[in-house]
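Novice: Predicted coordinates and the sequence they were generated for:
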Amino acid sequence: MARIFIDGEAGTTGLGIRQRIEALPTELGFEIVSIDPALRKDSEARKAMMRQADVAILCLPDDAAREAVALGEGLGIRFLDASTAHRRAEGWVYGFPELDAGQPQCVAAAQYVANPGCYPTGAIALLRPLVKAGLIPSDYPISINAVSGYSGAGKSAIEAYERDGGPAFQLYGLGLQHKHVPEIQHYSGLDHAPIFVPSVGNFAQGMIVSIPLHARTLPGTPKASDLQRVLEEAYKGSEFVSVLPAESSLLGDSLAGTDAMELRVHGDGEKLLLTARLDNLGKGASGAAIQNLRLMCGK
């Protein structure tokens, strides 16, 4: 039996993780230990929960996540952090099992695992294999456009959208300093930070990440089929990531409620477009956490 404490289980990601654990077959042997809601900010009560648990999943703001790790020091507990705090921190394994061939084993053996961000999951999945293969130079000036459902904006924003409605489409992060940029750059293997322009659409769940490329500026002027072939090889046999043929249009919410991610290469000739479609709360958050949790617990 693996005992799991979700620190911050009342938030969007925490609720999603709890629901997914409860939906797992009982024979897998997961048990959730929950804190009294009145004590959720009580350090000693949280520490007592950690003493009972094998893994603590942190669904907290960054500073609170760092404090939680310090709180659990010396208890022998393992941590899976869904915040931004530890995604590039020394001693933490990046929880994107599809990152490299040996990444699932790294996650399985780690005491500290950092769950990826939703936008970085799509961007890194597209870029890393192509940069490693040399089809995209590491110093290439990458631009990334992305749209997410409003569920990624936090509990108060969700309530506002569902109560009052919201804009059909809204760009944000126009200072071009989004907190996911360092993570994308680091794990994609880029020398320079990409231009990243996120947006929110008036739909609850789902996400599309898109990256335009000019083939004539890439080594050897590759075709769409060349990029497609590299992606297919990188994710061959993956349970959650599929590389599919190009389509003339994509809906942002088609994978809502799933843990799948679809990668495509559109266009040909000089103009190419890479796209990743996923559920921002699935493979982009809670679904990824369950994938990592099962690896960590050997289940």
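Specialist: That came through fine. On a predicted model such as this, the values are computed, not experimentally measured, just so you know. Residues are numbered from 1 along each chain as shown.
Novice: C-alpha only now, for contacts and for neighbours.
Specialist: Fine.
Novice: May I ask which helix or strand encompasses the residue nearest to A276 when sequence neighbours are not counted?
Specialist: Sequence neighbours aside, L263 is the residue nearest to A276 in space, at 4.6 Å (criterion: C-alpha to C-alpha, 6 or more residues apart in numbering). In this structure, L263 is located in strand 261-268 according to DSSP states H and E.
Novice: List the buried residues of stretch 146-159.
Specialist: A146, V147, S148, G149, Y150, S151, G152, I158 (16 or more other C-alpha atoms under 10 Å).
Novice: which residue ranges form the helices in the protein?
Specialist: Under the criterion DSSP state H, helices of the chain are mapped to 12-23, 43-52, 62-71, 103-109, 118-132, 155-164, 181-188, 224-234, 287-296.
Novice: Put together CSV for these, with distance to V243 on each row.
Specialist: Formatted as CSV, the helices of the chain follow (distance: least, C-alpha to C-alpha, whole Å):
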stretch, distance to V243
helix 12-23, 25
helix 43-52, 39
helix 62-71, 33
helix 103-109, 19
helix 118-132, 10
helix 155-164, 31
helix 181-188, 18
helix 224-234, 6
helix 287-296, 18
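Novice: one step back: can you verify my assumption that the residue nearest to A276 contacts L274?
Specialist: Yes - proximity of L263 to L274 meets the contact threshold set by C-alpha atoms under 8 Å, at 7.4 Å.
Novice: more neighbours, the two?
Specialist: Between L263 and L274, counted using other C-alpha atoms under 10 Å, the more crowded position is L263 (26 against 23).
Novice: Please report how far that one lies from G269.
Specialist: 19 Å (C-alpha to C-alpha, to the nearest Å).
Novice: ditto for I6
Specialist: Distance from I6 to G269, by C-alpha to C-alpha: 49 Å.
Novice: between these two, who's got more neighbours?
Specialist: Per other C-alpha under 10 Å, whichever of I6 and G269 has more neighbours is I6, with 27 against 12.
Novice: Against that first model, consider the following:
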Amino acid sequence: MTVKVFIDGEAGTTGLQIRERLSPRADLQLLSIDPARRKDAAARAELLNGADAVILCLPDDAAREAVALIDNPAVKVIDASTAYRTAEGWTYGFPEMAAGQRAAVAGSSRVSNPGCYPTGFIALVRPLVEAGLLPASWPVTVNAVSGYSGGGRAMIAEFEDTTSANFTHEPYRAYALNLGHKHVGEMQGHTGLEHPPLFAPAVGRYAQGMIVEVPLQLSALPGRPTLDDVHQALAAAYAGERFVEVASLDEARALKGLDPEGLNGSNRLKLFVFGDPARGQARLVALLDNLGKGASGAAVQNLNLMCGLDEAAGL
């Protein structure tokens, strides 16, 4: 049976990449709205209720409006906005996050796609909290840099459109300086931390790709865990996963640097444990494509699970 899929917001950055991944597939039928009727509520409602699965690539308020238009209980919804990432009744779409999460996604009709930064942060931190190596009460800091595509059309224009009044030559920009980034609640809520992490995001002058880093003073933690302890906890958490890989300590030690564009075009997430055992310090790093495992790739993976298809199809 062919699954009918409607991408609401297919003209946006994430929507375009999802469509690119889905369009060659014979097991799916992609539904599209006439561009002239995109703001026609009746036309949208017809497609939203006539699809087997809907992927929302919209701003938060527009995503909420779209959900309100769906009255067909058989329609499965994946929302790529931040509107429902900590909402009751919605399943968090990070299948590798915890035991049972994949089954929860597969059995849900309402799935919230994770944010790109939270994907890396949760992947690094949650296993350590669950293993008792990192107390839930610990003050955690996360530093990250993303390609400018993560900021959507407006930011892409800033970095690419030389005719724009907002065009910038900045090589690097730290932002959310008041610590009010909208991903913080998601990061805290899905790791079990008792306090919001201190999040220091930045954007670099490249289109896509991301590094998320959590520095830890291991010698200050209760139990004084070693690099080996941290690595073992992460490796155990993701053993056998297709899209999440934990680099060996030998591989991490051999690296002289890390390219944020290293996994572009993929749905992969790679975790590294760097550090100095003598100093009792660690740098935990997640590498991913902010438009892959951080957005469109994750949405396709969740779609596959929800519709009973091969999880890796299109990826």
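Specialist: That came through, no problem. Source: prediction; values computed, not measured.
Novice: Overlay the chains and give the TM-score.
Specialist: The TM-score (TM-score structural alignment, normalised by the length of structure 1) is 0.97; 296 aligned residues with a C-alpha RMSD of 1.1 Å.
Novice: out of the helices of structure 1, nearest to G175 of structure 1?
Specialist: helix 181-188 (11.9 Å; C-alpha to C-alpha).
Novice: in structure 2, what residues pair with the closest one?
Specialist: Using TM-score structural alignment, the residues of structure 2 aligned to helix 181-188 of structure 1 are 184-191.
Novice: about what we covered before: counterpart of the residue nearest to A276 of structure 1 in structure 2?
Specialist: So L263 of structure 1 corresponds to L271, using TM-score structural alignment.
Novice: Same check on Q170 of structure 1?
Specialist: With TM-score structural alignment as the criterion, Q170 of structure 1 matches R173.
Novice: R51 of structure 1 now?
Specialist: Checking TM-score structural alignment: R51 of structure 1 goes with N49.
Novice: In contact with that match, which residues?
Specialist: L69, I70, D71, N72, V75 (C-alpha atoms under 8 Å, 6 or more residues apart in numbering).
Novice: still on that earlier bit, any idea how far E20 of structure 2 is from the match of L263 of structure 1?
Specialist: Taken as C-alpha to C-alpha, the span from L271 of structure 2 to E20 of structure 2 is 27 Å.
Novice: and if you look at A136 of structure 2?
Specialist: For A136 of structure 2 relative to E20 of structure 2 (C-alpha to C-alpha), the value is 40 Å.
Novice: try R38 of structure 2
Specialist: R38 of structure 2 is 20 Å from E20 of structure 2, by C-alpha to C-alpha.
Novice: do the same with F121 of structure 2
Specialist: 27 Å.
Novice: what does F6 of structure 2 give?
Specialist: From F6 of structure 2 to E20 of structure 2 the distance is 13 Å (C-alpha to C-alpha).
Novice: So what does I122 of structure 2 match up with in structure 1?
Specialist: So, by TM-score structural alignment, I122 of structure 2 is matched to I124.
Novice: Count the neighbours of its match for me.
Specialist: Quick note: I124 of structure 1 (other C-alpha under 10 Å) scores 22 neighbours.
Novice: How about the one 5 residues further on?
Specialist: Counted with other C-alpha under 10 Å, residues neighbouring P129 of structure 1 total 23.
Novice: Can you name the residues that contact it?
Specialist: By C-alpha under 8 Å, 6+ apart, the residues touching P129 of structure 1 are V230, L231, A234.
Novice: The first one is in contact with L130, isn't it?
Specialist: Yes - with contact defined as C-alpha under 8 Å, V230 of structure 1 and L130 form a contacting pair (6.7 Å).
Novice: out of these two, which sits in the busier spot?
Specialist: More crowded of V230 of structure 1 and L130, by other C-alpha under 10 Å: L130, with 23 against 17.
Novice: The more buried one and L255 of structure 1, how far apart?
Specialist: Applying C-alpha to C-alpha to L130 of structure 1 and L255 of structure 1 gives a distance of 24 Å.
Novice: now I57 of structure 1
Specialist: 24 Å.
Novice: and these two? which has more neighbours close in?
Specialist: Counting neighbours by other C-alpha under 10 Å for I57 of structure 1 and for L255 shows that I57 has the greater number, 26 against 20.
Novice: Distance-wise, check the more buried one relative to L39 of structure 1.
Specialist: In terms of C-alpha to C-alpha, I57 of structure 1 sits 17 Å off from L39 of structure 1.
Novice: Kindly report the same for G175 of structure 1.
Specialist: 38 Å.
Novice: Give me the more crowded residue out of those two.
Specialist: Each of G175 of structure 1 and L39 has its neighbours counted (other C-alpha under 10 Å); L39 has more, 11 against 8.
Novice: Nearest residue to C118 of structure 1 in space, please, no chain neighbours.
Specialist: Closest to C118 of structure 1 by C-alpha to C-alpha, 6+ apart is G284, at 3.8 Å.
Novice: thinking again about what came up before, ok, and what's touching the match of helix 181-188 of structure 1?
Specialist: So stretch 184-191 of structure 2 is contacted by 85-86, 118, 121-122, 125-126, 129, 194-197, 199 (C-alpha under 8 Å, 6+ apart).
Novice: The same query, at a cut-off of 6 Å, please.
Specialist: P118, I122, R126, P196 (C-alpha atoms under 6 Å, 6 or more residues apart in numbering).
Novice: Tell me which residues of stretch 160-169 of structure 1 come out buried.
Specialist: In stretch 160-169 of structure 1, counting by 16+ other C-alpha under 10 Å, buried: Y161, G166.
Novice: Ok, stretch 265-275 of structure 1 next?
Specialist: Neighbour counts over stretch 265-275 of structure 1 (16+ other C-alpha under 10 Å) mark V265, H266, G267, L272, L273, L274, T275 as buried.
Novice: which of these lies closest to D226 of structure 1?
Specialist: V265 (9.5 Å).
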